[in-house]
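Colleague: Fold the following and give me the result.
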Amino acid sequence: RMQAFGFKTLTVEDGNDIEAISQAIETAKEDCSAPYFITIKTQIGYGVPKKMGSASAHGEPLGEENIKEMRKFLNWEEEEPFLVPKEVYAHYDALVEEKKTSYSAWEELRAKYENAYPECYAKYCAYHNPGSAAALLQEEKLWTAVEKPEAPRASSGEVIQILKDLVPNLFGGSADLAPSTKTEMKGEGFYSPENPLGKNIHFGVRELAMAGIANGILLHGGLRSYVATFFVFSDYVKPMARLAALMGLPQIYVLTHDSIGVGEDGPTHEPIEQLAMLRSTPNFRVFRPCDRQETAAAWFSALSSTDCPTAIVLSRQNLPQYCKDGRDALKGAYILSGGEEEPELILMATGSEVELAEEAAKVLRGEGRAVRVVSMPSLEVFALQSPEYQEKVLPKSCRKRISIEALSTFGWGKYVGFEGKSIGLD
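Modeller: Model (predicted):
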């Protein structure tokens, strides 16, 4: 299988043969023509005579007697638990000195590169500076409004075409869905051995691997990666997205076709519980924008993050343009309409349901009701705002609140309260 992927493969028959493992790694490092996959065959419970080859070596404590037998098998003469011999300390001290020498050599090379290629070095520094996205806030073309209805997935596609020039180290792809997710950077080519400067990548229909590869790209540094698929397939992305959250990686997930409005594919492609799944993940932010301006805000927030992944959840269908300035959405929620007076009812919505909230508000205002519409593209970002701002948007004095979202209502209770109501799909 790995050979079919284009890997070169090596096999170490004995997983306890340290020299053989070391040799395999050195062989792989010396050959840069292709990635290597090293298979190392091991035996579970090796070293514990009564447990070798048994699953019980994995799922339960060894016990004092088995530990004694293991010491004897491995010729370990020390009996004190958790003892680190002086020889081990000496070995690691030598390694530290060796690494210091290597680091000094690297620093010398870096200084020479800086002097010889100042322009390239400036790019190198910018690519490794997580705060470089802040300048995007002043880029007016990123915040240019559009008048006609537009699908947020298409809005994201337009934003990406702007960002590819403003963020030259942007690098991304999809799980074989670029035309549908609108995530290809036009004119930038696709990454391959023949085109190593291509900014797009064909991940193939394998969301888990795609998300894992993207984590590796961020861990290496220098590139800002994003990945894309249909929102319902975020189930396959989740394990790697959770690891990104645990590691504090500012990964970007573009997830389109975000509700029952996806079209003819039916229930298998209609996400319901996925939004609640991502929102409930610690150190993870979700944006579900309603139009072009909010989509630009979602991308800006994602690129500005240094220690937290972001999912940009986008609708397939065309939607009206409501947000006047996307920078309002950078606080996660804001008053879209009805902010002139104290509200007797607050309608909260995200994404495609902002339109429903606005239309409902028009009807109710026609009946003389004081109705406020709050667009809440990111509940997580709103939760980070000051108590004063939260009170301004959602005053405690107004206990009649309704959330509207064509997905699971899980998580909205915090904002609708006991006297409110959540309209969604449960």
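
Colleague: From here on, just use CA atoms for contacts and neighbour counts.
Modeller: Fine.

Colleague: Quick one: distance of the lengthiest helix in the chain to the chain centre.
Modeller: In the chain, with assignment by DSSP state H, the single longest helix is helix 86-116. Its chain's average C-alpha position is 33 Å from that of helix 86-116, according to Cα atoms, centre = their mean, to the nearest Å.

Colleague: now do stretch 130-146
Modeller: 20 Å.

Colleague: ditto for stretch 84-94
Modeller: Using Cα atoms, centre = their mean, the offset of stretch 84-94 from its chain centre is 39 Å.

Colleague: same deal with stretch 389-407?
Modeller: Worked out by Cα atoms, centre = their mean, stretch 389-407 lies 28 Å from the chain centre.

Colleague: mind listing what's buried in that stretch?
Modeller: Across stretch 389-407, burial judged by 16 or more other Cα atoms under 10 Å covers Gln390, Val393, Leu394, Arg399, Lys400, Arg401, Ile402, Ser403, Ile404, Glu405, Ala406, Leu407.

Colleague: Would you confirm that the second one contacts Val374?
Modeller: Yes - under the criterion of Cα atoms under 8 Å, Val393 makes contact with Val374 at 7.4 Å.

Colleague: thinking again about what came up before, same for the helix or strand just after the longest helix of the chain, what does it pack against?
Modeller: Using DSSP states H and E, the helix or strand that directly follows helix 86-116 along the chain is helix 118-127. For helix 118-127, the packing partners by 3 or more Cα pairs under 8 Å, 6 or more residues apart in numbering; DSSP states H and E come out as helix 86-116.

Colleague: and for comparison, fold this next one:
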Amino acid sequence: MSSQFSDIDWLAINTLRVLSVDQVNKGNSGHPGAPLGLAPAAHVLWKQMHLNPENPTWINRDRFVLSNGHACALLYSLLHIVGYQYSIEDLKQFRQLDSKTPGHPEFELPGVEVTTGPLGQGISNAVGMAIAQANFAATYNKPDEGFILSDSYTYAILGDGCLQEGVSSETCSLAGHLKLGNLIVLYDDNKITIDGKTEVSFDEDVLKRYEAYGWETMSIENGNEDLDGIANAIQKAKENKEKPTLIKISTTIGFGSLQAGSHSVHGSPLKPDDVKQLKKKLGFDPEKSFVVPQEVYDFYQKEIVEPSREANMEWIKKFKEYQTKFPALGSELDRRLNGELPADWSSSLPVYNPTDSAVATRKLSEIVLENIYAALPELIGGSADLTPSNLTRWKEAIDFQPPSSGLGEYSGRYIRYGVREHGMSAIMNGISAFGANYRPFGGTFLNFVSYASGAVRLAALSGHPVIWVATHDSIGLGEDGPTHQPIETLTHFRALPNMHVWRPADGNETSAAYKAAIESTHSPSIIALSRQNLPQLEGSSIDKALKGGYVIHDVENPDIILVSTGSEVHLCIEASKMLAKKDMPVKARVISLPDFMTFNSQPLDYKMTILPDNVPIMSVEVAATSGWGKYAHEHFGIDRFGVCGKGPDVYKYFNFVPEGVAERAEKVAEFYQDRVVYSPLNRALPFNTTTEF
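Modeller: Predicted structure coming up:
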């Protein structure tokens, strides 16, 4: 039987191999082994993908995720040869400061779909992309009318490390349940990790595991040479619309190297003599580096770029016809593709008065979602098995489920994540990275956002504007005890660069948190919400809260400032009133500080009006005091684990009652009475310290 591949394919493959090795050796750092073994599979895959370097955000492009991101030299080689904005000079700057070719792929670089590095995250992001594509297609395609605007695939390459990380098990299990036939994964089975051969720690039957998840599985025994086998497997996978597919491809790590098949070729540059013999073996001049034959450039242009460019142009033409045929949907989709929100969406946000009933902020969050979902078709989310507790599902919601299940539709916007906090968070990142202005949210208890911290960190690093609806935000959850009561969690995530951590004190602040989170374009948000009812506060407003910090209860010439968040703000207000009635009155201003990051971004002049010189400041929050030194001189918090009991009893146990706040405030005011006091904001070096002053 004749092959669909020829000598030019092998020249392209070997070019990818030596170009990747050259990057690693020039940088004297990196992973040459995986690119050498993976080049044939990557070539076959990319040869049939739809991607347009001239329009890298085309919504109907195929997505490619290199989950084993340490093999990124291979990705950079592909991006360069196909025609993305990577020059040979960029490849020569591999792993160097300020280069476009960092040590692991990063989302903000052209052609890179998601940031990968921590293993398991990339494949989990790919599941999110496949969910987004299925939802997008079900929402906007009109097959009976001849309009297919979305039929792309999400492809991923992963290795043994990704399969061993637990997050991939969470997400791949869900992908099987959801029957994501648009997801195709190549498993680089090279039997090597940093520790050595995988037999020392990993000998499960991966294909059987994935069959149990509900995936189609295939195996290619000779991934070093069997290009036709790889191509046929990918084609078969594309024909299966009911299951995601895992194709195990057995490869030799470091193929062609003198160290081929060993763990020593995994993470270190090849020695000079090894590079020379490798290039000679593959038909390249051993004395030259960073060489790409012109016929390889031409081949990739003809096989990949030109067909994709034509498909992109045809899509643009089809979309114009779609806009004429379906003006409402066409206008909506055009807006989303331009990264815009509906002009008046925030008018749906509820506004509260002090006379309104006390309500838990988790319930206020539910009211927000109920009010805004119809105005925001890009809003999609769910909960990690805590829907009745997180209150994340609006009444008219349709579950995102395979139509054949009878449980919902792919056009549904509520995702049942199951008990998979980490997987949910990584999937949210993938949904965001898909494009179309998706605004994904996911619910869990605040304490269990910590379970997901790997994906949370990557959301901040990558700039995905995703939202965690993090309920049960304090010791106020009570009876579940210290295993569920977050103490260090707020400090942890406030310390994370580019992360909004909102802890609203009432309804207006909850609306403000959602407004800021949904309008964010490059920062994720955690919205920490109470289980217990909180009063609607006099002096709060959406506009004030959007500054991140503001005066919610004021007095003239204060003796002390109480700065607080969430459920403790009303305690501070009550304490302030109590202090004012003492025989020797103490005047206490109260500051609500719902989001540190937003407050930090305000002009210093504004911040100094909130936290001025000459007044001692005490923070009040039922959580760790770490981090509050940026804003306060003294702290009333909890630097130990919580206790089990009813919420009000637990608050009393830790003396978080108005009397307890007032007692400490009085001591602080007295201590600083005859001392010179400077605002913590008044300092030589700014909080957001960088390499520049």
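
Colleague: Pull up the overlap in contacts between Val393 and Val374 of the first structure.
Modeller: Ala333, Tyr334, Ile335 (Cα atoms under 8 Å, 6 or more residues apart in numbering).

Colleague: Could you rank those by neighbour count and give me the top one?
Modeller: Ala333 (26 neighbours; other Cα atoms under 10 Å).

Colleague: so how many other residues sit close to Gly368 of the first structure?
Modeller: 9.

Colleague: does it count as helix, strand or coil?
Modeller: Secondary structure, DSSP: H, G, I helix; E, B strand; the rest coil: Gly368 of the first structure is coil.

Colleague: re earlier: going by distance to Ala302 of the first structure, which of the shared contacts of Val393 and Val374 of the first structure wins?
Modeller: Ala333 (15.8 Å; Cα to Cα).

Colleague: Can you find the partner of that closest one in the second structure?
Modeller: Using TM-score structural alignment, the partner of Ala333 of the first structure in the second structure is Gly549.

Colleague: can you map out the strands along the stretch 301-450 of the second structure?
Modeller: For the stretch 301-450 of the second structure, applying DSSP state E, counting those that start in this stretch gives strands covering 359-360, 379-383, 414-416, 439-445.

Colleague: Go through those and pick out the most buried.
Modeller: Mean neighbours per residue, mean count of other Cα atoms under 10 Å, is largest over those for strand 439-445, with a mean of 28.

Colleague: Report the aligned residue range of the second structure for stretch 355-362 of the first structure.
Modeller: Going by TM-score structural alignment, stretch 355-362 of the first structure sits over residues 570-577 in the second structure.

Colleague: Which positions within the matching stretch qualify as buried?
Modeller: For stretch 570-577 of the second structure, by 16+ other Cα under 10 Å, it's His570, Leu571, Cys572, Ile573, Glu574, Ala575, Ser576, Lys577.

Colleague: So which of the residues you listed belong to helices?
Modeller: Among those, the members found in helices (DSSP H) are His570, Leu571, Cys572, Ile573, Glu574, Ala575, Ser576, Lys577.

Colleague: quick one: the fifth one and Pro658 touch, right?
Modeller: Okay, so that is Glu574 of the second structure. Yes - applying Cα under 8 Å, one finds Glu574 of the second structure in contact with Pro658, separated by 5.7 Å.

Colleague: Could you check which residue of the second structure pairs with Pro250 of the first structure?
Modeller: Alignment note (TM-score structural alignment): Pro250 of the first structure maps to Pro465 of the second structure.

Colleague: ugh, typo on my part, it should be Phe410 of the first structure
Modeller: In the second structure, Phe410 of the first structure lands on Ser626 (TM-score structural alignment).

Colleague: mind listing the strands for the stretch 551-693 of the second structure?
Modeller: 560-564, 588-592, 617-620, 634-636.

Colleague: follow-up on the earlier one: what residues does the match of Phe410 of the first structure make contact with?
Modeller: Thr491.

Colleague: how far away is it from Leu496 of the second structure?
Modeller: 13 Å (Cα to Cα, to the nearest Å).

Colleague: Please identify every residue contacting each of the two.
Modeller: Common neighbours of Ser626 of the second structure and Leu496 (Cα under 8 Å, 6+ apart) do not exist.

Colleague: Tell me how many other residues crowd the equivalent of Pro535 of the second structure over in the first structure.
Modeller: With TM-score structural alignment as the criterion, Pro535 of the second structure lines up with Pro320 in the first structure. By the other Cα under 10 Å criterion, the neighbourhood of Pro320 of the first structure contains 18 residues.

Colleague: Pro320 of the first structure against Gln293, yeah?
Modeller: No - with contact defined as Cα under 8 Å, Pro320 of the first structure does not reach Gln293; the gap is 11.2 Å.

Colleague: Against Thr11 of the first structure, how distant is Pro250 of the first structure?
Modeller: 35 Å.

Colleague: who's more crowded, those two?
Modeller: Pro250 (26 against 14).

Colleague: Just give the closest residue to that one, not the sequence neighbours.
Modeller: Pro309 (4.2 Å; Cα to Cα, 6 or more residues apart in numbering).

Colleague: and the equivalent of Glu80 of the first structure over in the second structure, what element?
Modeller: Alignment of Glu80 of the first structure against the second structure is given by TM-score structural alignment, with Lys288 as its counterpart. For Lys288 of the second structure, there is no host helix or strand (DSSP H and E).

Colleague: Tell me how many other residues surround Lys288 of the second structure.
Modeller: By other Cα under 10 Å, neighbour count at Lys288 of the second structure equals 10.

Colleague: ok, now Lys582 of the second structure?
Modeller: Lys582 of the second structure has 10 nearby residues by other Cα under 10 Å.

Colleague: Would you check how far apart it and Gly443 of the second structure are?
Modeller: Taken as Cα to Cα, the span from Lys582 of the second structure to Gly443 of the second structure is 44 Å.

Colleague: Thanks again, I'm all set now.
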